[in-house]
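Participant: coordinates only, sequence not included:
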């Protein structure tokens, strides 16, 4: 216990210290929200990766889907790396940075308002972000508190309150730069910790081959004739597996807290380096989390009625097999992942609500200092609301996250991608995507016509279809405005001769 407490106190000290150190870099709203658009490649890449993965993945998703799909759940982590990280950086990184700089946009609502020439979009997007990021934040607290309860024997209520206070302190003090620098530190911890956890878990079962042999003996209750289903390539439910891959991978392309990282990119080098680093980071952390969770059936048995406490699978695996030193490392790992995710959620929601809702509607003359103060107050309010939802009993981590990701990506994925790449997208199509994204996910919350994961993945695909379909039959934006907007991509810049050959030079 002493070792775990020492590690925890050291982590808290470093985290708060970074927040205090970065306070001097938050003189303006741009500094607080974007880090001055001057964030280097390593910091940007780790900020992206650590915002992506949290206790929701390591505890909730890895536990539930590792149980459901066995070793094939590792495909989810691979999808997160290839689609959610690699392709996201390649497809969105450069264009997002260029167009948001062209519009001088610091937030997603501001981007939508300027790209589609509609001030009502600014208000609507800011409300959607604030409302639907809260359940995601709540799911992070819920996953984090379960692991803390296992490690320290403290009631999960106090765990959540403690984490909430710590998050609020360093984000409210240091803003985006504090969150980003902490992400770099926390991401390093996550990489080291993940390798240690997987090795220890497999070692407790006699090694990889012995663990896989035992997994192959477990019968699928739905189809007992399918031998070795939990060690098969696509597992017992390929369609369900694909839905999770889509939700957790393609969904990042439309999440405000994720694409916000591209707003802050410093240079071309930052894009190239960030692409490689974030992809490798996702392979280790996400792939490792789902691979680890896949062995949950070797450590946890279903209840007599067949039910399983999915949120307790990973804490049980960790608590029953690791020495105190490694339990402390695991706690710091999950805490690192969760704190970085929470900080990005808090900044994304509070900044958009201040800049794109309160200021244009109620405080048109709000100066820079008042804006920063408002953002800091809303950071605290957002954290409070998240904890209140997380304290509600019988709320699965995966259900909360699926609702949040499904609604946000269902609303924003199509409008954001087509807004960057296609001159023909219209403002009416954006509203249609919002209606479908919220409609599918919220109606499923009450009617339960499918799982939250399938509803979320389905709403994302609908978003990508509805924008071009509606755009073809609705009034277009002014041609001159559209041409001027997309001209930002064609702006000529100087490049070193070693990077670009002079075609006029004699051969």
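Facilitator: Yep, that arrived. As the structure is a computational prediction, the values presented were derived from the model and not from experiment.
Participant: switch to C-alpha atoms for all contacts and neighbour counts from now on
Facilitator: Will do.
Participant: What ranges does the chain have for its strands?
Facilitator: For the chain, applying DSSP state E gives no strands.
Participant: Find the residue at the geometric middle of it.
Facilitator: Centroid-nearest residue in the chain: residue 52, 3.2 Å away (criterion: Cα atoms, centre = their mean).
Participant: burial of the closest residue to that one other than its chain neighbours, as a residue count?
Facilitator: Counting by Cα to Cα, 6 or more residues apart in numbering, the nearest residue to residue 52 once its immediate chain neighbours are dropped is residue 341, at 6.6 Å. Residue 341: 29 surrounding residues under other Cα atoms under 10 Å.
Participant: for residue 233, same thing?
Facilitator: 15.
Participant: dump the residue contacts of the residue nearest to it when sequence neighbours are not counted.
Facilitator: Counting by Cα to Cα, 6+ apart, residue 233 lies nearest to residue 72, which is 5.7 Å off, once chain neighbours are set aside. For residue 72, the contact set (Cα atoms under 8 Å, 6 or more residues apart in numbering) comprises 230, 231, 232, 233, 234, 235, 294.
Participant: Second structure for comparison follows:
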């Protein structure tokens, strides 16, 4: 047993060393705030696509989705399908316009800065308000990742939970602090490939071990035939329209996620975006299909070999890996979970630090801050924000998926409608944008704690609807943008 643990230790350590080396290499290529926050807009299609996917999915892809498929069966396809459609739509309708517009809008480096520059908001109220919501939602989002990392180290190595969370936090902060966006993107490329490989290998081995695909579905039908239906719950009752919409609506959140949108702005050319879109959609399809099959095959394995007893369905990936693979291979596959967690937490820390440095420090504290000073403030912010997230993560009873769901809805409702309208509607003005951001965020905060009836609908749906209505009404009720703002929009359309 000790040799097995040593092999897993060695694999984890080798993985972390590779990540830190990448961060140090990226540090040598980071000279300006544009380098630190957007990698100098130099991402090719592969790192752009896989970085967007890896930073998006986080530990949810290896823990949450397999756990949901384990418990709910084919019902999980509503969620996976919604996310896949959202991934495609985001790359198809937002990526190229955002990259072009962010350059035209005074080379905006962050989402709040883009909105402010897009509408010539000299008061910077729109930028600071947007940055505030970025910080609020990301603190909880990042904290959920640190909780997941802590539970991984606790489960695999038997560390005390507090020690495990600190170790995971130090790993993430180290390469984010030094390398900035390039370190995050390049490590995400490695992590995304590792995640996809793990999710394809594990279910194939499990299904083969238990007699093949046909035998798996036969076994699931014997356990509970409702697990193989799309329109019924596990109790045999028909899924309500609210339940189906709530699951599929996760895909709507993509349009407002700052850490994903940053990859669009960082692409080196518009020509690369079509290639990146195909890579991103293909990766997401393979990874989510693998995650669903991990849950389904794991259900059969647990019932066949473990007497049907599994305390937490979200541990099914770790259970299968530990039971079926050599310790060295198991260490690599378990490192995929760490990769998923780190690839999201690092992106969240970087976007949060950019909001604090570019959108708050530079706009309120020191408008004449130099490039070097902004990068330094960004690095200090990474450490400071990680400490706050760490403090929140010290509670091992934190509801990880609940926090992720809340933050995803918050970003999707606050920024999704404002961004999409800003890219497509020439008449939109700063008053409409501000109204959309505030109404979208407020709706999520107010809707979330209320239950029963229509309030069981995932809060991102009413958030996006009300934010869109606010944008249109406030824009039409206030003065149209000046001629230069209108001309800027036309230049962007010509440059696509």
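Facilitator: Yep, that arrived. If you're wondering where the values come from, they're calculated on a predicted model, not measured in any experiment.
Participant: aligned partner of the residue nearest to residue 52 of structure 1 in structure 2?
Facilitator: Using TM-score structural alignment, the equivalent of residue 341 of structure 1 in structure 2 is residue 344.
Participant: Next: residue 77 of structure 1.
Facilitator: Using TM-score structural alignment, residue 77 of structure 1 pairs with residue 80 in structure 2.
Participant: shouldn't its match be in contact with residue 288?
Facilitator: Yes: between residue 80 of structure 2 and residue 288 there is a contact under Cα atoms under 8 Å: 6.3 Å.
Participant: can you map out the helices along the stretch 201-350 of structure 2?
Facilitator: All helices of the stretch 201-350 of structure 2, identified by DSSP state H, counting those that start in this stretch, fall at 213-223, 241-248, 258-266, 271-305, 316-324, 327-354.
Participant: what would those helices look like in JSON lines with distance to residue 180 of structure 2?
Facilitator: Formatted as JSON lines, the helices of the stretch 201-350 of structure 2 follow (distance: least, Cα to Cα, whole Å):
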{"stretch": "helix 213-223", "distance to residue 180 of structure 2": "44"}
{"stretch": "helix 241-248", "distance to residue 180 of structure 2": "33"}
{"stretch": "helix 258-266", "distance to residue 180 of structure 2": "13"}
{"stretch": "helix 271-305", "distance to residue 180 of structure 2": "21"}
{"stretch": "helix 316-324", "distance to residue 180 of structure 2": "31"}
{"stretch": "helix 327-354", "distance to residue 180 of structure 2": "7"}
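Participant: To residue 460 of structure 2, which of these lies closest?
Facilitator: helix 241-248 (8.4 Å; Cα to Cα).
Participant: So which elements touch the closest one?
Facilitator: helix 76-90 (3 or more Cα pairs under 8 Å, 6 or more residues apart in numbering; DSSP states H and E).
Participant: who does the helix it packs on touch, helix- and strand-wise?
Facilitator: helix 64-72, helix 241-248, helix 271-305.
Participant: ok, now with 10 Å
Facilitator: If contacts are counted by 3 or more Cα pairs under 10 Å, 6 or more residues apart in numbering; DSSP states H and E, helix 76-90 of structure 2 sits against helix 45-57, helix 64-72, helix 241-248, helix 258-266, helix 271-305.
Participant: re earlier: please report how far the residue nearest to the centre of structure 1 lies from residue 183 of structure 1.
Facilitator: 11 Å (Cα to Cα, to the nearest Å).
Participant: what residues are shared contacts of the two?
Facilitator: 46, 337, 340, 341, 344 (Cα atoms under 10 Å, 6 or more residues apart in numbering).
Participant: how far away is the third one from residue 118 of structure 1?
Facilitator: Right, the one you point to is residue 340 of structure 1. 33 Å.
Participant: neighbour-wise, which of these two wins?
Facilitator: It is residue 340, of residue 340 of structure 1 and residue 118, that has more neighbours when counted by other Cα under 10 Å, with 31 against 13.
Participant: Report the contact partners of the more buried one.
Facilitator: 46-54, 167, 171, 179-187, 334.
Participant: What of residue 455 of structure 2?
Facilitator: 242, 447, 448, 449, 462.
Participant: who touches the aligned partner of the residue nearest to the centre of structure 1 in structure 2 in this structure?
Facilitator: Aligned counterpart of residue 52 of structure 1 in structure 2: residue 56 (TM-score structural alignment). Neighbour list for residue 56 of structure 2: 50, 87, 254, 257, 259-260, 284, 340-341, 343-345, 347-348 [criterion: Cα under 10 Å, 6+ apart].
Participant: closest one to residue 148 of structure 2 among the helices of the stretch 201-350 of structure 2?
Facilitator: Taking the helices of the stretch 201-350 of structure 2 one by one with Cα to Cα, helix 327-354 is closest: 7.2 Å.
Participant: from the middle of its chain, how far away would that closest one be?
Facilitator: 12 Å (Cα atoms, centre = their mean, to the nearest Å).
Participant: Quick check: it compared with structure 1, mean distance?
Facilitator: Average distance, helix 327-354 of structure 2 versus aligned residues of structure 1 after superposition (mean Cα distance after the TM-score superposition for structure 1): 1.5 Å.
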